[in-house]
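Enquirer: just coords:
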């Protein structure tokens, strides 16, 4: 059957009428050279700084150097198949990652893609990894505590929701343990956690996840992993990916905690990228904008006011020092950005004082504002007692004779030091902390032998949780401290001491 030209014309008109396609504008360039994860591209005259570029094989790159006649981009992923002459297109987008509650319990890579073998993410919402930090007007003062479950921190170096507290120290001094303990302690406290592993080996990340699972922490935690085997480009963007995930909760009016483990390796990854991009090296071969690298990341942690959701994002960055040198380039940069630091000493760690927190060098610039009232009241004396003890202990080494008052202060300091020794992955209930610290600072342990203090503490903790559970819960929930509560704490300590045979 013959079809007339008019019928063909009608069909074409109908198709054209129904055809609906958006105009897509894209610059197209060609790869000049590729190596070490860096591609030189000619022809992308309209590319923007930080724009996502599309390479062959569904691989993306990040435009970082916009030069007069070419663009240098870092490739986010495998680059072995990319060759000279390959076509590259601009996308008009910057790097975005999936966000939302669907990520809780998952392990994702630096691009937000799942790597835990539990299927694809169901999240449909994405956020750019780079955003401008909230301004001063949109913030409010930090006043809610992040209870870490670590007595030395909650008592003397408190962390508030919306704060940035640096954890700094040499290798193998317990920095990651503090992060893990803090995340484990958030069960039931309405605080979502993001753990960002930068430059670690995959086995370490798997161990951290197993620890979270064993303690029931994965249900409110996201792990963002850029391992040592990943390209430097993925180690570079991993903290920003984790921050974008945390900002989703912050901007939704909820509270989130993000742990960057660690920013030293992040700075190394950025230095590697910068040198391969032919950017001029500065001090210790770091590029000139390495301060901005961390400041624009950590400034995004904030406690927002009620008009701007009221949510918070707390940041715990980790920095590794070399031979206790806190005056090195990267440590001093991050110290100046954060609101305080928890300094871990290798000598304390090796002597058995764990967590190995140096009371003299650690500080929280939020201080008592980030503590519940009861903790503030009982712990204020502790820091001064320990500081005096450390000072006296140094001088007493050269003294053969000590007066009674000095000896009493030294004995009290030794007991307080033992009181703060804590096992890994065993966070202490806040109410138990208050009662235990009260006993130490008010002289209830003065008759307990120094080598029995830890045993006393463990027994007292079991006693409180078994016999006085309602009372210790009320200390945390009511957040009050008055004469009646103090009297009840004294009565509780006396009851346990009588039961355990400790002299009054």
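Expert: Perfect, I can see it now. Source: prediction; values computed, not measured.
Enquirer: every contact and neighbour count from this point should use C-alpha atoms.
Expert: Will do.
Enquirer: stretch 269-282 spans what distance, first to last residue?
Expert: 15 Å (C-alpha to C-alpha, to the nearest Å).
Enquirer: tell me the gap between stretch 279-296 and the middle of its chain.
Expert: 22 Å (C-alpha atoms, centre = their mean, to the nearest Å).
Enquirer: what lies in contact with it?
Expert: 132-133, 263, 267, 270-271, 274-275, 329, 333-334, 337 (C-alpha atoms under 8 Å, 6 or more residues apart in numbering).
Enquirer: turn the buried ones among the residues you listed into a named ChimeraX selection, would you?
Expert: ChimeraX command restricting those to the buried ones, with burial defined by 16 or more other C-alpha atoms under 10 Å:
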select :263,267,270,271,274,333,334,337
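Enquirer: would you list the contacts of stretch 279-296 in JSON lines and tack on secondary structure and distance to residue 183?
Expert: Shown next, in JSON lines, are the contacts of stretch 279-296 (DSSP: H, G, I helix; E, B strand; the rest coil; distance: C-alpha to C-alpha, whole Å):
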{"residue": "132", "secondary structure": "coil", "distance to residue 183": "27"}
{"residue": "133", "secondary structure": "coil", "distance to residue 183": "24"}
{"residue": "263", "secondary structure": "helix", "distance to residue 183": "18"}
{"residue": "267", "secondary structure": "helix", "distance to residue 183": "24"}
{"residue": "270", "secondary structure": "helix", "distance to residue 183": "27"}
{"residue": "271", "secondary structure": "helix", "distance to residue 183": "30"}
{"residue": "274", "secondary structure": "helix", "distance to residue 183": "33"}
{"residue": "275", "secondary structure": "helix", "distance to residue 183": "36"}
{"residue": "329", "secondary structure": "helix", "distance to residue 183": "29"}
{"residue": "333", "secondary structure": "helix", "distance to residue 183": "26"}
{"residue": "334", "secondary structure": "helix", "distance to residue 183": "22"}
{"residue": "337", "secondary structure": "helix", "distance to residue 183": "23"}
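Enquirer: against that first model, consider the following:
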């Protein structure tokens, strides 16, 4: 942390990932018990919250008068059997500006990154996003959370209501779109275009298994067919209605190309004219 502050105080920007504060707390607890300090909750000493708060609150964004540098801290904590209400995780939640919760069940289901959207919280909210991304992602989290609940109940019987079926179909497409292959993140332009197309229902009839193919071709297709809309979005970060319509049309064209099944190969004929 001191090394990171060195760069922050010189007007630069530093990021420190602390891996992990659970083990730090366990070590501090062991030393405290050996020195016969009074144990508190879960046998941790009473000052463990103070230690973590004092450490993490050294992360700050300095004013221009002080150089304008910044220090961002990302503390990592391990949960025991997914128990987010344990002492150390709840301490860190109360100190930080939000949390990203990773779930082993989602990881086993091959969703990458395995982020639990219900338990993950940002107190900064949409202010950390560009205006364009904030505009097209407004209902994404709510729609996906509702889909997860409907998917759980749908396991006990068939869905008969057309509106609920449509929500499940939309949720399946959302899950496929937010699954990110390793080391292949989408650009901000790609994210905005995909989410805008999702809101317009472009993917409602699109085969889920074809979404990875569409995703791989998305960047090149938008560069070729995005026109001035892509350039305007990159420059200003805002999304005008005309630009949104252009991006949605480009994604729809790509979806139609990727979603069309390849024509079957003609059967080979033998010399007597019969098909093999």
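Expert: Right, received. Where do you want to start? None of the values given here were measured: they were computed from a predicted structure.
Enquirer: so residue 400 of structure 1, which of the three states?
Expert: coil (DSSP: H, G, I helix; E, B strand; the rest coil).
Enquirer: residue boundaries of the helices in the stretch 151-276 of structure 2?
Expert: Using DSSP state H, counting those that start in this stretch, the helices of the stretch 151-276 of structure 2 run over 162-178, 188-199, 211-225, 227-236, 241-259.
Enquirer: superposed on structure 1, what's the mean shift for the third one?
Expert: Taken against structure 1, helix 211-225 of structure 2 registers an average deviation of 3.0 Å after superposition, with mean C-alpha distance after the TM-score superposition for structure 1.
Enquirer: helices or strands up against that helix?
Expert: The contact analysis (3 or more C-alpha pairs under 8 Å, 6 or more residues apart in numbering; DSSP states H and E) places helix 211-225 of structure 2 against helix 162-178, helix 188-199, helix 241-259.
Enquirer: what range in structure 1 matches the second one?
Expert: Using TM-score structural alignment, the residues of structure 1 aligned to helix 188-199 of structure 2 are 430-441.
Enquirer: how about stretch 109-125 of structure 2: buried residues?
Expert: 111-112, 114-116.
Enquirer: for the helices of the stretch 151-276 of structure 2, which one sits closest to residue 138 of structure 2?
Expert: The closest of these to residue 138 of structure 2 is helix 188-199. By C-alpha to C-alpha, the value is 9.7 Å.
Enquirer: ok now the closest one, how far from the chain's centre?
Expert: Distance, centroid of helix 188-199 of structure 2 to centroid of chain: 14 Å (C-alpha atoms, centre = their mean).
Enquirer: give me the helices and strands touching it, please.
Expert: Using 3+ C-alpha pairs under 8 Å, 6+ apart: helix 188-199 of structure 2 touches helix 131-136, helix 211-225, helix 227-236, helix 241-259.
Enquirer: residue 281 of structure 1 matches what in structure 2?
Expert: So, by TM-score structural alignment, residue 281 of structure 1 is matched to residue 39.
Enquirer: distance of its match relative to residue 17 of structure 2?
Expert: Counting by C-alpha to C-alpha - residue 39 of structure 2 and residue 17 of structure 2 are separated by 29 Å.
Enquirer: repeat for residue 64 of structure 2
Expert: In terms of C-alpha to C-alpha, residue 64 of structure 2 sits 25 Å off from residue 17 of structure 2.
Enquirer: same question, residue 167 of structure 2
Expert: For residue 167 of structure 2, the distance to residue 17 of structure 2 - C-alpha to C-alpha - is 38 Å.
Enquirer: counting neighbours, go ahead and name the busier of the two.
Expert: Between residue 167 of structure 2 and residue 17, counting by other C-alpha atoms under 10 Å, residue 167 is the more crowded of the two (18 against 11).
Enquirer: nearest residue to the more buried one other than its sequence neighbours?
Expert: With sequence-adjacent residues excluded and distances taken as C-alpha to C-alpha, 6 or more residues apart in numbering, residue 167 of structure 2 is closest to residue 147, at 6.3 Å.
Enquirer: contacts only, for the counterpart of residue 87 of structure 2 in structure 1.
Expert: When structure 1 is aligned by TM-score structural alignment, residue 87 of structure 2 is paired with residue 329. Residue 329 of structure 1 sits next to 283-284 when contact means C-alpha under 8 Å, 6+ apart.
Enquirer: find me the equivalent region of stretch 411-421 of structure 1 in structure 2.
Expert: Going by TM-score structural alignment, stretch 411-421 of structure 1 sits over residues 169-179 in structure 2.
Enquirer: check stretch 482-490 of structure 1 too.
Expert: On structure 2, the counterpart of stretch 482-490 of structure 1 by TM-score structural alignment is residues 240-248.
Enquirer: who touches the helix or strand harbouring residue 75 of structure 1?
Expert: Assigned by DSSP states H and E, residue 75 of structure 1 belongs to strand 71-76. Contact with strand 71-76 of structure 1 is made by 37-42, 44, 47, 59-66, 231, 233-234, 273, 277, as judged by C-alpha under 8 Å, 6+ apart.
Enquirer: report the buried residues of the match of stretch 482-490 of structure 1.
Expert: For stretch 240-248 of structure 2, the neighbour count (16+ other C-alpha under 10 Å) marks 243-248 as buried.
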